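**Student:** One predicted model, sequence on top.
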Amino acid sequence: MRSKQFACAAIPGSESYHRLARTSLFRWWIPPLAVLVFAVLLFFLWVGVVVVMTIFAILGGSGLAPDSVRVGEIAGLAFGLSAIALLIPVTLFVARVVQWRRAGSLFSVAGRMRWRWLARCVFGAAVPLTLGAGLFMFLGDTAAGAGAVGDNGGTEVLAAAAFVIVLLVPFQSAAEEMTMRGLVMQLVGSLGSPSGDSAFSRVLRSPWPAVLAGGTLFAALYAATHPGALWNTVSLVVFGLGMAWLTWRTGGLEAAIGLHVVNSLVQLSLCALTGRLSEIGTGAVVGGGLLTDTDTPVTLVLTVAQVGLYLLLVTGFARRRGVSRRSAAAQP
């Protein structure tokens, strides 16, 4: 029974990350209700963003804003990143209110964000990023549009863009991971009955359905809106599956957030430097910072190299640091 004090179910004992939503208060109707509530909240969130952006565009178009084109680009960047970042309270609301569990179980098996582990993952992400930059310089001539540089607007515009990117990208990246590798994986992982002995129940309890769902959903959505971008889509599948598996392997979202943040910071900064701020909101940068105008095999090569090296580094770090991949045993 749910108490009057807004109490929530304890984190299941000795469970992997993808099973943390299967609490003592779990009922069969909770996953579909969670999806419905998330969809409704997402709809009203995007309506609000569109209204605010429309009002700003009207004010900018009336001449009230100096250099309105550049201001509009930076505002569009800020609104776009903020809209995604607002998925953080949405996912936490769904976990805490709809699923009636500790919201911190979205972050890790410890029921919270493991900040030291996150910092180590961010530091480790610099290694595959450097490798990717070197490979891009070596193979970049084969990538369409790789060298295209436009008017970046000068120092003031770059400074404003850098401020917005550094301020909002960590929240945007965390929000995407909390949704795709957090809420989605745990929704799927909650379906298998802990007492079921059938092959179907055993498959649902295993991490693979959750990993597949959390790793491919965004790529499927991207493919639906960009049907011709084959290499980007496959690259997003590689990135998503790698981060989903790493989330299960390390018992939390920290590793996925670390690579996502570093990739997005670098790629969005490159967009600002090359005068492509206006393209970000239209899908020029997706997932882990892939540029849509480099939809070639080079994109896949870079993604495989970065994700593969990152997996090796982080799993090695986790093994040496003893990072827990399962929740604490239940108290008697």
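**Tutor:** Thanks, I have the structure now.
**Student:** going forward, measure contacts between C-alpha atoms and count neighbours the same way
**Tutor:** Will do.
**Student:** What is the neighbour count of the closest residue to residue 61 other than its chain neighbours?
**Tutor:** The shortest distance from residue 61 to any non-neighbouring residue, by C-alpha to C-alpha, 6 or more residues apart in numbering, is to residue 68 (7.0 Å). The criterion is other C-alpha atoms under 10 Å. On that basis, residue 68 has 17 neighbouring residues.
**Student:** again with residue 159
**Tutor:** 12.
**Student:** what about it, distance to residue 27?
**Tutor:** 50 Å (C-alpha to C-alpha, to the nearest Å).
**Student:** mind listing what's buried in stretch 50-59?
**Tutor:** For stretch 50-59, burial by neighbour count (16 or more other C-alpha atoms under 10 Å) applies to 53, 56, 57.
**Student:** Just these: which are in helices?
**Tutor:** 53, 56, 57 (DSSP state H).
**Student:** The last one touches residue 73, doesn't it?
**Tutor:** No: look at residue 57 against residue 73 with C-alpha atoms under 8 Å: they stay out of range, at 10.3 Å.
**Student:** here comes the other one, which I'd like you to weigh against the first:
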Amino acid sequence: MTPYHRLARTPTNRWWKTLLGFVLAPIAYLVVVAAGALVLLIPGVGSDVGPLAEFALGIGAVAVMLPIVLLVARVTQGRRPGTLSSVLGRLRWRWMLLCGLLAIGTSVLSLALLAVVGPDGGEEYRFAGWATFAPALLVVLALVPVQAAAEEYLCRGWILQSVAAFVGLRWIAIGVQALVFTLLHGIGTGWGFVDLMVFGGVAGWLAIRTGGLEAGIAAHAVNNVLAFGIAVSAVGGLTIDETAADSGWQLAVVDSVVFVGYAVAVHWLAKRMRVESTRPESTPPEPARITPEPALVPDRAR
């Protein structure tokens, strides 16, 4: 039985191929982003880009990492991209939906706790108006789940599995991907660093425990949709450049406690539903059978 974090141990994978993947992925990403930037420089194309378009492009710039990660895993590690999704080689949509419903509940709990603890600073909230909020919300609903999934596939999927393919201790792989995930959000406050490390570490453990990315994607997508949705509803929300790395202690503490609670609930639910956390080893081929008259034996598909 092969656990999720060891799925990159393919017959053709070698340490240098995985290392090559760590070089090719950021290069491919930079090429794609640079190509998009060049398009915006074309006269008449980028001149009309407003705050909403810039907001969408910013989210889309993260989302494009998803196909790049899938392609790099295929090319450098010789495996089906679906092995990044789960031990079944695909996303388990029903399981992810259940995790999403649970994530909605825990996110509402986070908002309630933050209302009790109090805000961590910032300007007074002012509604931006429906003319601004409605189209921005459509962008959030369309792009943010893909952006969240891209981060999960990159960190909890490809990086976690790539490190675990050659490092026996799974906690090292969990720690490495959590650190990369945290640094990708920028250097902010100490509390923001703790918040992101807890999220990345717990999400990495969930991927191994549940045998896939569904629980992490669900929690990440719900959290980001709510966070971006609230942000774009406020005046100036489309141009805010703060990330979770800039969190104060209130948000960091509430987020960390609630997400750990989410992980415990997912663990219990996965155990109760017997969610697959390992992939069965390939069945060895049957030995060839000797027949007295092979020319008379019809071919059979195998």
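**Tutor:** All right, it came through fine. None of the values given here were measured: they were computed from a predicted structure.
**Student:** re earlier: go through the buried residues of stretch 50-59 of the first structure and name the one nearest residue 218 of the first structure.
**Tutor:** Using C-alpha to C-alpha, residue 53 is the member of those that sits closest to residue 218 of the first structure, with 24.5 Å.
**Student:** could you list every residue that touches the residue nearest the centre of the second structure?
**Tutor:** Taking C-alpha atoms, centre = their mean, the centroid of the second structure lies closest to residue 152, which sits 1.3 Å from it. By C-alpha atoms under 8 Å, 6 or more residues apart in numbering, the residues touching residue 152 of the second structure are 213, 216, 217.
**Student:** just checking, what residue in the first structure corresponds to the last one?
**Tutor:** Which is residue 217 of the second structure. Correspondence of residue 217 of the second structure to the first structure, assessed by TM-score structural alignment: residue 257.
**Student:** Count the residues that sit near its match.
**Tutor:** 28.
**Student:** And for the one 4 residues further on?
**Tutor:** Applying other C-alpha under 10 Å, we find 21 residues neighbouring residue 261 of the first structure.
**Student:** Touching, it and residue 173? I think so.
**Tutor:** Yes: assessed by C-alpha under 8 Å, residue 261 of the first structure is found in contact with residue 173 at 5.5 Å.
**Student:** can you map out the strands along the stretch 101-250 of the second structure?
**Tutor:** Remark: strands of the stretch 101-250 of the second structure are absent; assignment by DSSP state E, counting those that start in this stretch.
**Student:** Name the residues that touch stretch 225-232 of the first structure?
**Tutor:** Against stretch 225-232 of the first structure from outside (C-alpha under 8 Å, 6+ apart): 223, 290, 292, 295, 296, 297, 299, 300.
**Student:** Pull the most distant pair out of those.
**Tutor:** The most distant members of these, if one measures by C-alpha to C-alpha, are 223 and 297, lying 16.4 Å apart.
**Student:** which residues does the residue mapped onto residue 233 of the first structure from the second structure contact?
**Tutor:** Aligned by TM-score structural alignment, residue 233 of the first structure pairs with residue 193 of the second structure. Under the criterion of C-alpha under 8 Å, 6+ apart, the contact list for residue 193 of the second structure reads 182, 187, 245.
**Student:** Can you tell me which of the contacts of residue 152 of the second structure is nearest residue 277 of the second structure?
**Tutor:** Using C-alpha to C-alpha, the contacts of residue 152 of the second structure come closest to residue 277 of the second structure at residue 213, 10.9 Å.
**Student:** Leaving out sequence neighbours, find the closest residue to that closest one.
**Tutor:** Spatial nearest neighbour of residue 213 of the second structure, chain neighbours left out: residue 207 (5.2 Å); criterion: C-alpha to C-alpha, 6+ apart.
**Student:** Can you give me every residue that contacts the one you found?
**Tutor:** 4, 5, 156, 213, 214, 215, 216.
**Student:** Would you mind measuring from the residue mapped onto the residue nearest to the centre of the second structure from the first structure to residue 148 of the first structure?
**Tutor:** Matched to the first structure by TM-score structural alignment, residue 152 of the second structure sits across from residue 177. Distance, residue 177 of the first structure to residue 148 of the first structure, by C-alpha to C-alpha: 30 Å.
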